[in-house]
Each structure stands twice: as structure tokens, then as C-alpha cells.
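Novice: one predicted model, sequence on top.
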Amino acid sequence: MKLLHIDSSVLGPHSVSRQVSAAIVARLRQATPSLDIQYRDLTQTPLAHLSGSHLAAAQGAPAPAELAPDLAASQAVLEEFLAADIVVIGAPMYNFTIPSQLKAWIDRILVAGKTFKYDANGPQGLSGGKRVIVAISRGGYYGADTPAASLEHLESYLRGVFGFIGITSPEFISADGIQVGPEHREKALASALQAATGLRAA
């Protein structure tokens, strides 16, 4: 069984989402020692954002030579995702949504004919057999009953993205309010780490 671990926070060891995603992976490794784990840090090896040349190449047009390394990276990212049975993602909220590094990764895995297709009934997801677990960190509180609920475009976006490709029940572990104050941060992190240890086995 293959597990793909993705981190996208720019904060390195100070990142809450990285700590929680690592705890999730540790829990799954403990339960299934034979897990084949692949790790990708989107801040250490960032993907370029899509350009007109990327889209033209995807349609079969000749690609500029300077684009070749990034096209190869795109293919590698897609193959990693397709091969994974479990995907664990560290996703902090930046300005109400996902980091741009994570968006660049998503742009490489939402590929027609690979992770979704269109037919007479509309879009059909092709990745429904995967388990996706997302470690979220948010500076404030964005629950449905909070004043900032309308600004929550992190979890809602990821649910939409993964639902589009057939993953209808992604799992989320959230650490909220981490910028409210040190006590809030400590409590949120402890709660998220505890939730990670309680995950069902792979």
C-alpha cells in the first residue's frame, strides 16, 4: 500500500499543519508498518504556476525547451498521485484559502482522462478509491456558526476539488484559532495531534 505525504506550509518546523500531517503519517505507519511512503514538500521543490505554454502543451502543441523540466515534474506529480492509495496533505489557510504552492500541485492532478472525465452525464471522478486525509491549520475560527464563516475557502475548496475527482469523503483534522494567542495555539495543536492518533488504520 502506498501513501503520498504532501506539505505546503512555508513555515518549516514552526508550521502547525506540518506537525499534524506528520502525526497522521506516523499513526498510519504505526498501524501498517509496510506502508510505502513518498514525501513531497511543495515549498522545497515548488511547481511553477500554470501558463499558456503549459495549457498549449497539454493540448499537444510543441513545448518550449525551457518548459521541459516543469512538464517532467508535472508528470511525476501526477504519477505519484495516481499510484497512491492514501494521500495525506498539510494545508494551512493563507488569506482564507490554500497556499499557492498547493494550488499549483492541484493543477497537476486534476487532469482530464486521468483523474476525471466528461461524459453525457457531466463530469465523472476517476479517483474514488483513494483515502485523503487533510491536516488544516487556520489562524482564526471559520465554523458555520462564526462571523467569518463566509470567508472559509480552505476546507470547502478541498472538499470540492476532491469530490470532483471522485473522493467524496475526505477526512479533515483541523487546528483552529492558532493566531488568537499562545494558549489557543497550544490547545488547537494538542487537539489535532490527539485526533491524528485516533485515526483508523490504513
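Specialist: Ah, there it is. Because the structure is predicted, anything quoted here is derived from the model rather than measured.

Novice: going by C-alpha atoms from here, please, whenever you check contacts or count neighbours.
Specialist: OK.

Novice: how about the strands in this protein?
Specialist: 2-7, 36-41, 86-92, 116-119, 122-125, 131-138, 171-176 (DSSP state E).

Novice: of all these, which lies closest to D70?
Specialist: Shortest separation from D70 across the strands of the chain is recorded for strand 36-41, at 15.2 Å, computed as CA to CA.

Novice: and that closest one, what does it pack onto?
Specialist: When contacts are defined as 3 or more CA pairs under 8 Å, 6 or more residues apart in numbering; DSSP states H and E, strand 36-41 sits against strand 2-7.

Novice: tell me how far the residue nearest to I173 when sequence neighbours are not counted lies from A196.
Specialist: Ranked by CA to CA, 6 or more residues apart in numbering and with sequence neighbours excluded, the top spatial neighbour of I173 is A135, at 5.0 Å. To A196, A135 is 9 Å away according to CA to CA, to the nearest Å.

Novice: second one coming, line it up with the first:
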Amino acid sequence: MATRILLVTSSILGEHGQSNALANHLRERAAGRDELAITHRDLAVDSLPHLGLEELSSWQVAADERSAEQQVLAQRSDDLIDELQAHDVLVLAVPMYNFGIPSQLKAWFDRVMRAGTTFRYTEQGPVGLVKGKRAVILAARGGQYAGTENDTQTPHLKAMLGMIGITDVSTIYAEGLAMGDGLRNAALKEARQAIDSLVERL
């Protein structure tokens, strides 16, 4: 059976986004392999609204007791969680915006991180309910932040993934992309090579 990959992109720059370029490189490398199947969700094209109280409240109502409006609101989260659960590997192609993740990606996490569905609270702390999956972060950044206190993005992503049970997380960085052509080209080359190795191992 094919390894199912859910590729989530969130760059607002479209074809000019470097995180999208990394995602496209992965798609191209995986295209000729029958044992890999990729589903692509572009959160910049099919954007989600910010999570509001009415949508959040719809999750607290039993499915057979929801109003028509609540059913529509809850279905948005249900569909995203079902999609995540149906795949083996989650790949997040993530640009850095103001030291954080795009709001489009945050809106996705706000709907897949759902108490009682993808994690639950216990006396020993939260327990993730999304089992048997791994995640890969393709991180594209204008500056160089990995391993520094300014890289608040990587811990944030790992914390959210860990909360729902995905603790096998690796990161491929392409950094310094706005720091001159030499550094940019070298970083992208190294990232593409790392993606090639990743695809071979999947």
C-alpha cells in the first residue's frame, strides 16, 4: 500500500514563495513513485477563516443535536481531522512571517487541535490521539534563525504537533534566502538534496 503524504502549504507568495518551491520539489521527486501518494492542501488558496466562538461552540454539541448552522461549522474541523488521520506523513511547507507561522497555517492548527478528538486531557497531562504518523517541516526563511532564540517557529510547530500525538518530527531548513544570491543558492541546493534523501526513505 502506498505511503500517503499530506502536504500543507501556506505561503501567500504563490509561485514566488520559497517554501512553495520546496514543496513543489518534493512533489516532483515523488511523482514517479507509485508507492507514494500526495494530497496537497494549499491554505493560501483555500484559506480558512479565523476560528470564532460559534464554530468553536459547535464542537461542544453532540453531532445529532447540532443545528444546521452548527453542522456546517463543525464539518470544517471534522473534514480537516479526517484528512489528517487518513495520511501517514504530514509535510508542512512553512515560511517565516515575523518570527512566526502564517496565520493561514495557524487557522488550520486551530481546527485539527481539538480536545476530545485529536487530544485529551488526563490527570497526568494531555495525551495525543493522532497515532502512528510522522511530520516533516520544510522551513524557508529570509534570515538565519535555526538554533537561536529567534527561532520561535520550530518549537511552536513541534509543540502543536506533539500535543496531538505526532512526536516524530524532522525539519529541513532553507535559511538566509534574503542574504545574497550565494547564500540563497547554497541553502536551496542543500534543502533540495535533503528533500531528495527524504523521498528516498519514505
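Specialist: Received it, and whenever you're ready, just let me know what you need. These numbers come from a predicted model, not from an experiment.

Novice: can you give me the TM-score here?
Specialist: Their TM-score after superposition, calculated using TM-score structural alignment, normalised by the length of the first structure, is reported as 0.88; 196 aligned residues with a CA RMSD of 2.0 Å.

Novice: hmm, back to that, please produce JSON lines containing the strands of the first structure, extended by mean neighbour count and distance to R29 of the first structure.
Specialist: What follows is these, written out as JSON lines (neighbours: other CA atoms under 10 Å; distance: least, CA to CA, whole Å):
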{"stretch": "strand 2-7", "mean neighbour count": "22", "distance to R29 of the first structure": "9"}
{"stretch": "strand 36-41", "mean neighbour count": "14", "distance to R29 of the first structure": "9"}
{"stretch": "strand 86-92", "mean neighbour count": "25", "distance to R29 of the first structure": "12"}
{"stretch": "strand 116-119", "mean neighbour count": "13", "distance to R29 of the first structure": "29"}
{"stretch": "strand 122-125", "mean neighbour count": "15", "distance to R29 of the first structure": "28"}
{"stretch": "strand 131-138", "mean neighbour count": "24", "distance to R29 of the first structure": "14"}
{"stretch": "strand 171-176", "mean neighbour count": "22", "distance to R29 of the first structure": "17"}
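
Novice: now the ones you listed as TSV including distance to G160 of the first structure?
Specialist: Listed next are these as TSV, based on distance: least, CA to CA, whole Å:
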stretch	distance to G160 of the first structure
strand 2-7	18
strand 36-41	22
strand 86-92	15
strand 116-119	13
strand 122-125	12
strand 131-138	13
strand 171-176	13
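
Novice: please pull up the equivalent of A73 of the first structure in the second structure.
Specialist: For A73 of the first structure, the equivalent position in the second structure is taken to be R76, counting by TM-score structural alignment.

Novice: please work out how many residues are found near the residue nearest to that match when sequence neighbours are not counted.
Specialist: For R76 of the second structure, ignoring the flanking residues on the chain, the nearest one in space by CA to CA, 6+ apart is R111 at 7.8 Å. The burial metric for R111 of the second structure, expressed as a neighbour count using other CA atoms under 10 Å, is 22.

Novice: can you pull the contacts of R111 of the second structure?
Specialist: Each residue near R111 of the second structure by CA atoms under 8 Å, 6 or more residues apart in numbering is listed here: 51, 76-77, 80-81.

Novice: just tell me what it corresponds to in the first structure.
Specialist: Here R111 of the second structure is matched to R108 in the first structure, going by TM-score structural alignment.

Novice: just give the closest residue to the residue located most distally from the centre of the first structure, not the sequence neighbours.
Specialist: Summary for the first structure: using CA atoms, centre = their mean, the residue whose C-alpha lies farthest from the chain's mean C-alpha position is P62, with a distance of 30.3 Å. Setting aside the residues directly before and after it, P62 of the first structure is nearest to A56 in space (CA to CA, 6+ apart), at 7.8 Å.

Novice: aligned to that neighbour, what sits in the second structure?
Specialist: Counting by TM-score structural alignment, A56 of the first structure corresponds to S57 in the second structure.

Novice: from H87 of the second structure, how far out is the closest residue to D42 of the second structure other than its chain neighbours?
Specialist: Once flanking residues are discounted, D42 of the second structure sits nearest to T9: 4.9 Å by CA to CA, 6+ apart. Going from T9 of the second structure to H87 of the second structure by CA to CA gives 16 Å.

Novice: and what of L198 of the second structure?
Specialist: Counting by CA to CA, the gap from L198 of the second structure to H87 of the second structure is 17 Å.

Novice: give me the more crowded residue out of the two.
Specialist: Neighbour comparison, L198 of the second structure and H87: the larger count goes to H87, with 19 against 14 (by other CA under 10 Å).

Novice: what's the more buried one aligned with over in the first structure?
Specialist: H87 of the second structure maps onto A84 of the first structure when the alignment is built from TM-score structural alignment.
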